[in-house]
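**Q** just a sequence and a predicted model for now, questions to come.
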Amino acid sequence: MWRLNKVRHKAGRQNDSLEEFKLRRREHERALRQARRDRQLVSKRLLLNEEDDTASGEQDVVGLLRKLQHSGPEKEVHLRALSKALRDPSAQLTFLKQENSMHLLVGLFTGSNAQCRLQAVRCLHELSHSPHTSVASACLPATPYLLTYLSGQSTKFTELCLYTLGNICPDSEVVKEKLLAQGIIPALANCIENQRHNLAVVEAVGFTLSQLLQTKDASEKVAPMVLASSLPSHLLSVLTPDPDFGLAPAIECAWCLHYLTCSFGDHRELLAQGALSQCSSLLVSLGGAVAEGNKDQGVELLVCPLLRCVGNLLSSCPVEDLGPQAGDVHLVVALCALVQAYLHTQPALARETAWVLNNLTAHSTDFCSALLSRNLVPGLIRLLPFSHGINTMILRILANIAHKKKEFCMLLAQAGLLSALCGTLKMADQEMVTLSLDVLFMMVVSSPQVAEEFVGQGGLSLLEAVQYNSEGDIRRRATYLLKLHSLT
């Protein structure tokens, strides 16, 4: 099993005086990914200049523009100063108000001086990070060149171009349409193919693509173009984290795959490329690592999109192909381990894991059988008192198992489900009570022995109490159960 590493981010400067700055930047980028995981928000990314410190300094934007118009060999110095000045949102607006300012910057960006090109793209990158949405449209004259330069230049230059594109595409529908017309999808596909061994660039491609896939109408306009390109196969090839570089590229590519699976109900193309198989296999590895006590920071940011991919892909996978596609019973073992691992620290993630288990057990008798044969059901039953929606999802999983075979109901009773249902029937949560009655119905009709065991555990008095519930459907379910098998 590969070793988990903490998320590696860009620009690993060696200057010890900048360690605190680097730490703040890493924490900020991690917070952006966390926000995307929790709320599916687009988020801008800023690649800070490795040669600069944190202070941008007060710079006269107008004065710098004048100097750039007239100076010769000092242009690089003035551009460097301008890029620092453009970290100030008010300076960004001042810059754009100046006549021909963007024309001048694009000219330097496309000129023959390599160092001037690098500093000019830094200026564009600072502008792209602006909180003012109007700035994105102002950057449109540079977009054809940003796309062209993805096929060459230095790694640092390519990264800056990618993050600049990723920052501006969600701010404006006009910008997004223009980028699509200019060929951003094939440009990203060529970039990731040519730079597949450069994981910093791969991560940047993933970020830019995920930003595009979250824009308005992306499911109609962006996702079909992505699926028709070579991008999905490249994204899948990056899913396995690099032991030296870390998780970041895999995280970005997994989110792209998640947004693709959300865009369509029919996932046959992704299934044919092995998306379900690869995502499931990686979840098995992650679940095994977490079960062994490895909970390195950042792992949950990869687990989340993988879970969503698997959960969504299951809906399109034929039942007969589920075993080969989703893997063997090790997947349910891994998912149970992940539920337990994140139960207290990341309850939302534990619930998403349970959701995938629900989808698996709803589709496949084999996976239901695996939960029973691996003695995983008692652990699931112990989760029924938990809130955050985890208990309702767990009860749905148990309902799926009970629904598959009468023999499974006997095994569930032996695992202690009846006594657990006696507890959930007393809960104030109406959904839990309703689900409990549905599971109980399947249990008691499966065999007289199970019905007798429920009665022996005080089930009659519980059902009689439930008959006074304020919810009519719950009262009817309880009354019907009392009439079954001479329980009255």
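**A** That came through, no problem. What you are looking at is a predicted structure, and each value in this text was computed from that prediction instead of being measured.

**Q** going by C-alpha atoms from here, please, whenever you check contacts or count neighbours.
**A** Noted.

**Q** check contacts around Ala254.
**A** With contact taken as Cα atoms under 8 Å, 6 or more residues apart in numbering, Ala254 is in contact with Leu235, Leu236, Leu239, Leu302, Pro305, Leu306, Cys309.

**Q** tell me which strands and helices the helix or strand containing Gly206 is in contact with?
**A** Taking DSSP states H and E as the criterion, the element that holds Gly206 is helix 199-213. Secondary structure elements in contact with helix 199-213, counted by 3 or more Cα pairs under 8 Å, 6 or more residues apart in numbering; DSSP states H and E, are helix 155-168, helix 184-194, helix 248-263.

**Q** 10 Å instead?
**A** Applying 3 or more Cα pairs under 10 Å, 6 or more residues apart in numbering; DSSP states H and E, one finds that helix 199-213 contacts helix 155-168, helix 173-181, helix 184-194, helix 218-221, helix 223-227, helix 231-237, helix 248-263.

**Q** another one to put next to it:
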Amino acid sequence: MESDFEEQDLVSLFHKLQQGGAEREVHLKALSKALHDPSAQLTFIKQENSMHLLVGFLTGSNATCRLQAVRCLHELSHSPHTKIAPACLPATPYLLTYLSGQSTKFSELCLYTLGNLCPESDVVKEKLLAQGIIPALANCIENQRHNLAVVEAAVFTVSQLLQGKDASQKITPMILATSLPSHLLSVLTPDPNFGLAPAIECAWCLHYLTCSMEDSRVLLSLGTLPKCSSLLMSIGGAMSEGNKEDRIELLICPLLRCVGNLLSSCSVEDLNSQIGDVGFVGTLCALLQAFVQTQPALARESAWVLNNLTAHSSAFCSSLLDLNLVPGLIQLLPFSRGINTMILRVLANVAYKKQEFCVQLAQLGLLSALCATLKMADRAIVTLSLDVLFMLVVSSPQVTAEFVRQDGLSLLEALQYNSDWKIRQRAAYLLEKHLLS
């Protein structure tokens, strides 16, 4: 937004604020409006003692002036100019001090101002860390946990810190040393009265944490995986009943990413205890089906988590078959954008676990689906299809005979002329060793 203030108007307003007087509240309100304009922001910080003036109002006894002063700082924190964030540093100790005990709106503005300043400058971030921003945020969430507007603002600031390039080395260890991860999990469940926003911010924070950690055992020990998976199951159950909240996909996406990343750190032995309900595969399949047309990126995320889940566990592979979910997955193989690749990986995981699973997959129609995917132009799909086909063919003579009956030999013979040598090699091996022998 741009204001109607010219440079001389802002300078005049600044001088009026220096002089004080009964109209200082009005002048501060006018200043916060003027600071919408990026050029006005530069003009303001060029004025001698401009930040000292704002800090004076911020720390004064007049509550209205304090609120207007933090509004001014909030406008400055949005600035695209690199000089602005360092100029705001004299105010940051007070913003941190005011995170608890003030009005909700005041605390929110302090938090969003700090969150906006965090990523703008390494100097500012280092200063905020030295001033204790992370323990201050942990205390704020703990003290204001029933005030979800403030919690949302605090978690936003945490997420801003976690998105920095040095988060894994500096920020993440400091966060793990506080109560913040536990607080994030406690706020993860959406509040029926307040809405999804705090839970969404918490879910993204947890996602950034999992991405910046080489070892996720701390988060696993706190119950992050069962918490995220059970919440996804609740959301999936509500959606299957036709109850889909607005913006629910903004919560589903980070939850899926958390689960997918944590699965890679979870040992096979602990997987069943971490995700106790094998029906979770049904939730992932339902999400896949729900978003494949409207939001294919989210459908691909669901398939990716399903792949991570079935890669390590025979129980979850068996559950896909027991719950009759495989036919629905096979129907999605014509979809592109990486969805069919990931679904083929899931089916490959199932086939790899047991020969009897291969027979079941063939009976459910996978052979005819593979005959279709082998004709696709995508080399990755064709290569993966050949790998799955190999597992099916060697599992049972009956499966081999069925593939031949479906004119599979001519498909493989045609693939021997493919431009990709990996495809040619796989097709020739299947023909020579298992189909023509």
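**A** The structure has been received and is ready for your questions. None of the values given here were measured: they were computed from a predicted structure.

**Q** thinking again about what came up before, and which of the contacts of Ala254 of the first structure is nearest to Arg30 of the first structure?
**A** For the contacts of Ala254 of the first structure, the minimum distance to Arg30 of the first structure (Cα to Cα) is 11.8 Å, reached by Leu302.

**Q** contacting residues for the closest one?
**A** With contact set as Cα atoms under 10 Å, 6 or more residues apart in numbering, Leu302 of the first structure has these partners: 7, 33, 37, 239, 241, 247-255, 282-283, 286.

**Q** quick check, central residue of the second structure?
**A** Compute the mean C-alpha point of the second structure, and by Cα atoms, centre = their mean the closest residue is Pro254, 3.0 Å away.

**Q** that one against Leu188, yeah?
**A** No. Using Cα atoms under 10 Å, Pro254 of the second structure is not in contact with Leu188, being 11.2 Å away.

**Q** before we move on, back to that, the residue nearest to the centre of the second structure corresponds to which position in the first structure?
**A** For Pro254 of the second structure, the aligned residue in the first structure is Pro305 (criterion: TM-score structural alignment).

**Q** list the residues that contact its match.
**A** Under the criterion of Cα under 10 Å, 6+ apart, the contact list for Pro305 of the first structure reads 37, 251-259, 279, 311, 352.

**Q** against the first structure, where does stretch 205-212 of the second structure fall?
**A** Residue correspondence for stretch 205-212 of the second structure in the first structure, counting by TM-score structural alignment: residues 256-263.

**Q** hmm, I typed the wrong one, I wanted stretch 148-159 of the second structure.
**A** Across the first structure, the stretch matching stretch 148-159 of the second structure (TM-score structural alignment) is residues 199-210.

**Q** quick check: the matching stretch compared with the second structure, mean distance?
**A** After superposition onto the second structure, the average distance of stretch 199-210 of the first structure to its aligned residues comes to 0.6 Å, using mean Cα distance after the TM-score superposition for the first structure.

**Q** for the nearest residue to Leu257 of the first structure once chain neighbours are set aside, list the residues it contacts.
**A** Spatial nearest neighbour of Leu257 of the first structure, excluding adjacent residues (Cα to Cα, 6 or more residues apart in numbering): Cys309 at 6.7 Å. The contact partners of Cys309 of the first structure, taken as Cα under 10 Å, 6+ apart, are 254-262, 275-276, 279-280, 303, 356.

**Q** between those residues, which sits nearest Thr158 of the first structure?
**A** Proximity of the contacts of Cys309 of the first structure to Thr158 of the first structure was ranked by Cα to Cα; the top entry is Cys256 with 19.6 Å.

**Q** my guess is the closest one contacts Phe207. True?
**A** Yes. At 8.1 Å, Cys256 of the first structure and Phe207 qualify as touching, with contact defined as Cα under 10 Å.

**Q** which residues are in contact with both of these two?
**A** Shared contacts of Cys256 of the first structure and Phe207, defined by Cα under 10 Å, 6+ apart, are found at Leu213.
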